[in-house]
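1. give me a model of this one.
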Amino acid sequence: MKIILGVCGSIAAYKSIDLARGLSKKGHEVKVILTKGALEFLKPEVFGYLGIDYFLSLDDFENRNVLHIDLAKWCDHLLIYPTSANTLANLAFGKADDLLTSVFLAKRDETTTSIFPAMNTYMYRHPLTQENMDLLQRIHKAGNLFIHPPAAGKLACGDQGEGKAPSIDKVINCIEAINPKITNESKRVLITTGATIAPIDPVRFVTNSSSGKTGYELAVESLKRGYQTHVIAGKHATSQLDDLLELPGFTLTRVTTTTDMKTAVEKAFSQSDIYISSAAISDLEFEAHLGKMKKTQMSQSLEYKQAPDILKYVLGLKKDQQVVGFAAETDLSHDILNEKWTRKPVDLLVGTQVHSGLCHDKEQQGFNTDQAHYKFFSDGAITLDTVMLKSKLPAEIFNRLN
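-> This next block holds a predicted model:
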C-alpha cells in the first residue's frame, strides 16, 4: 500500500518516526509530510536517514510539478498521525494553506483517510474540536474518511484523560483494515479463532498453543474487503484483535470454554453470510472442581466428556451461508482430510500442519507462528498444497468464496 504519513504539531510527533519505520517494515511504501508545527518537535532529516522520502509544508511552492497533486494521485491511504487541533480545524473547513491540507483536498475518492487526533484533553473535548470532527464525518459520510478516537491516560502536560495518540503497534495492526465504507448492508463474516480452555479446577486447565493469529489476519482481510466482521475469540487469543475494536464494521467477543464459544456462535450465525471456523477448539471438557484438587484426591486418570462440536452444529443450521472449516493436524494426508470433510462437508476445508513443539523433540509448527503448511480440500480433492505466511492465507480463502 502507498501511504502518505502526515505529521502535525503535537508532542506525539516523535512517535511518527517509529510509525514510518514500522509501516515500511510491513512492506508499505511510505512518504512523509511534516507541517510547520511538526518541525517544532522533530528534525525531518531523521526520515531521510531511514530512507523515507519526506516533504515540508512549503515544498509545494518550490517544486516544478504540482506537488500536492502528484502526491494525492500517488497515495492509497492518507494517514495523519498525530493530528493536531489546528489541522483538524483546517481539514474541516477546507483550508489548503500547506502541503498536507492541499493533498487532503486533492486526493481521489478511493483514497482512504485516517485521522488520529492527539492533544490535551480539554482541547479534544472542546465543542469546537468536536464540531470540527463531526463536520468532517458528515461531509465524508459516504466517503472514505475515518477518525480514530484517542487513547486515555496521563498526558505530556500532566493532565489525565483523553487525548493520547494510540500506540504505534495499534496503528500498524489496524491500518490495512480501516474501511470507512462498511455499512449495515455489507456482507457479514463470522470468524472463530484462538484456543478455548477446559478448566479442571480453579488452578488447572487444558488448552493448546493456538495464538489466534490466523483469526486476526482473516479479520483484517475481511474488513479490507468491506465486510462486517464479527470475531469470536478465545480469551487469550492475540491482543492484535483488540487493536481493531474502534474500526468500522468490527465486533469482538471473547469467550473461555468451547461451550461458551458455541453459545456465542449460535447467537451470531443466522445473521452471517460467511462462517470461518479457524479456532483451535478444545474437544475435551471436565466437571471442574470448586476448589483446587489435592494430590490425595487425584487418580491416574481424569474423567472428561466430549465438548460440543461447533462446526458440526453450524452445518446443521446452514442455509445460504458459506462455511470454511479448519483442520489442525500433524498429518495432512488425503485420507485424513477426506474423512474430516466427509463427516463435515464444508465449502472449503483448510488443513493446517501443527505441532506444539513440546514433545518428541520437534519444532513448533502452525501454532503461534507466522507461517504454516496448508492444504485446501473440497469435493474430495486437495486443491492447494503450500507453505505460506498466515498474512497471505486469508486472501486465498476469500478468493475461493462468492
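2. when you work out contacts or count neighbours from here on, use the C-alpha atoms and nothing else.
-> Fine.
3. who are the neighbours in contact with S16?
-> The neighbours of S16, taking Cα atoms under 8 Å, 6 or more residues apart in numbering as the test, are V7, Y81, P82.
4. another for comparison:
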Amino acid sequence: MEIVILAVVIALVVILGAGGLVVGSRRRKQLPPPRTGTPSVTAPPAEPHVGDEAEAPRDEERRTIEEVDLPGATAAPDAVEEVQVPPAPVIEQPEPTAGRLVRLRSRLSRSQNSLGKGLLTLLSRERLDEDTWEEIEEILLTADVGVAPTQELVERLRTRVRVLGTRTPDELRALLREELITLLDPELDRTLHTESHEESPAVLMVVGVNGTGKTTTTGKLARVLVADGHSVVLGAADTFRAAAADQLQTWGERVGARTVRGPEGGDPASIAFDAVKEGIAEGADAVLIDTAGRLHTKTGLMDELGKVKRVVEKHGPVDEVLLVLDATTGQNGLVQARVFAEVVDITGIVLTKLDGTAKGGIVVAVQRELGVPVKLVGLGEGADDMAPFEPGAFVDALIGE
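-> Purely as a prediction, here's the structure:
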C-alpha cells in the first residue's frame, strides 16, 4: 500500500514539474514592455486583397479625365491656341465705265467754262470783225490748244459763219460743237487693247514723270478693267519710291487683283518680268505695270524704261504704253511727251487732273504732237473718277447744253 502511494506522489511531482517548465518557457518568449521615452513602432497596414476598397466610398459625382484640371495646366494638352486672323479686304465692284464721262461731265464743265462759254459769247456778236477773231484765237491759245490747231479752227469757223449767214444761238452751238469734235479727231482709235493673247495676257505699261499720279492712275485703270469684266495682275515696278508698292497693292486688294512686288530699290525690269510671268500662270486677261517716275531730262532713267519694255517683251508683246500727263502743266507736258515717245512707243495718253484746269485744249495739242489718242481722263480724286475719253461728251461739257 505504501508503495502505491509513493508512486502516485512521484507521478504528481513529475507532472507539476513539466507544467512549470512550459510556463517558464512561455514567459521567456514574451517581449519586454516598452521603456519610457522610447517611440513605439507602428506595424504597417496589411495589404488590401483583390476586391477590397482602399477607403470607404465617398458620396461625390464622378468626372471623366477630360473634366479633371491637371496641376499647372491651363488647357488640355491637345488644345491649340486660337490665332487672330485679320479680316479679308472687302472686294469692291467698280462703277461701270460705259458712259462714265457723261456722268462726270458736270466736273469737267465747271473747269472748262472759260473755253466753251467764251467762244460762244464771241461768236454771238452782231459783228465779227478782226478784233473778235483775235479774241477767239487768244481764248484757244490760253486753253493750250496749240498754235497750229488754233489757226485751223479759226479759219474753218470764219468760213462756216460766212456761208451760214444767220447765227442763232442754237446754230452757233451746233457749229462750234462740230468743229471742236473735228479738232479732237474722232477717227482715232481710243480702244484700250486689253484682250489676252493665246499664250500671254495683254500687257499695259504706265509711264510718266514724277508727280503726275502714275501709281494712282494704274490703280484706277485696274478698276476700269475689272469693271469691264477683265482679270488683272499688277506689277509694282516703281521700286524707287518707298510707298509706291504698298499704294498699288492697296488699290489691287480693293478689286481682288494680285500685286507682284520686289525689294525696295530692286531691279524694275525683273519685277515687270515676274509680273507678266505671274499673269501667265494665273491666266489673267491683263497685266498692268507701274513704272518709276522719270525726269524726262535724265538719260539714264529713260534708257532703263526702254530696258523694262524689252525684258517684258520676252514673254510677249506690250499692247499699250500709256503716258500719264498732268493736264495742269499745259505746254510743259508736250516737252515730256516728246522725250518719252523717243524711248518707248507711246500708244495712248492719260490726262489727269483735267477737272482742275481751264487748259482743256491740251487734249488737242498732245494728240497733234504725238499722233496718238487721249484714251483716258482723270476727273477727280474718287476711285471711279477715271473715264474713257469720248470727244463728243468732252465737247458737250465745254460748251454746255
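5. do you know the score for how well these two fit?
-> The TM-score (TM-score structural alignment, normalised by the length of the second structure) is 0.33; 187 aligned residues with a Cα RMSD of 5.4 Å.
6. filter the contacts of S16 of the first structure down to the ones in strands?
-> V7, Y81, P82 (DSSP state E).
7. quick check: I289 of the second structure touching F273?
-> No. In this structure I289 of the second structure lies outside contact range of F273 using Cα atoms under 8 Å: 9.6 Å.
8. which one's more surrounded, the two?
-> I289 (31 against 23; other Cα atoms under 10 Å).
9. past the helix or strand containing the more buried one, which element shows up next along the chain?
-> Here I289 of the second structure, judged by DSSP states H and E, is contained in strand 286-291. For strand 286-291 of the second structure, the following helix or strand on the C-terminal side (DSSP H and E) is helix 299-312.
10. for that next one, packing partners?
-> helix 268-282, helix 332-343 (3 or more Cα pairs under 8 Å, 6 or more residues apart in numbering; DSSP states H and E).
11. how about JSON lines for the ones you listed, with distance to E369 of the second structure added?
-> Shown next, in JSON lines, are those (distance: least, Cα to Cα, whole Å):
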{"stretch": "helix 268-282", "distance to E369 of the second structure": "29"}
{"stretch": "helix 332-343", "distance to E369 of the second structure": "7"}
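12. any idea which of those helices gets closest to L221 of the second structure?
-> helix 268-282 (16.4 Å; Cα to Cα).
13. check which residues of the closest one are buried.
-> P268, A269, I271, A272, F273, D274, A275, V276, K277, E278, G279, I280 (16 or more other Cα atoms under 10 Å).
14. by how many degrees do that helix and strand 286-291 diverge?
-> Angle of helix 268-282 of the second structure versus strand 286-291, following axes from the mean of the first three to the mean of the last three Cα atoms, to 10 degrees, is 170 degrees.
15. which non-adjacent residue is nearest L389 of the first structure?
-> Q371 (4.0 Å; Cα to Cα, 6 or more residues apart in numbering).
16. surely that neighbour meets T386?
-> No. Contact criterion Cα under 8 Å: Q371 of the first structure and T386 do not qualify, at 10.5 Å.
17. neighbour count winner among these two?
-> Taking neighbours as other Cα under 10 Å, Q371 of the first structure and T386 compare with Q371 leading, 18 against 10.
18. for R105 of the second structure, which non-adjacent residue is spatially closest?
-> Per Cα to Cα, 6+ apart, closest to R105 of the second structure is A397, 5.6 Å.
19. which residues are contacting the host helix or strand of that neighbour?
-> Following DSSP H and E, one finds A397 of the second structure within helix 391-399. With Cα under 8 Å, 6+ apart as the test, helix 391-399 of the second structure has contacts from 101-102, 105-106, 108-109, 112-113, 115-117, 120, 173, 177, 180-181, 184, 186.
20. list buried residues within these.
-> Buried subset of these (neighbour count, 16+ other Cα under 10 Å): 101-102, 105-106, 108-109, 112-113, 115-117, 120, 173, 177, 180-181, 184.
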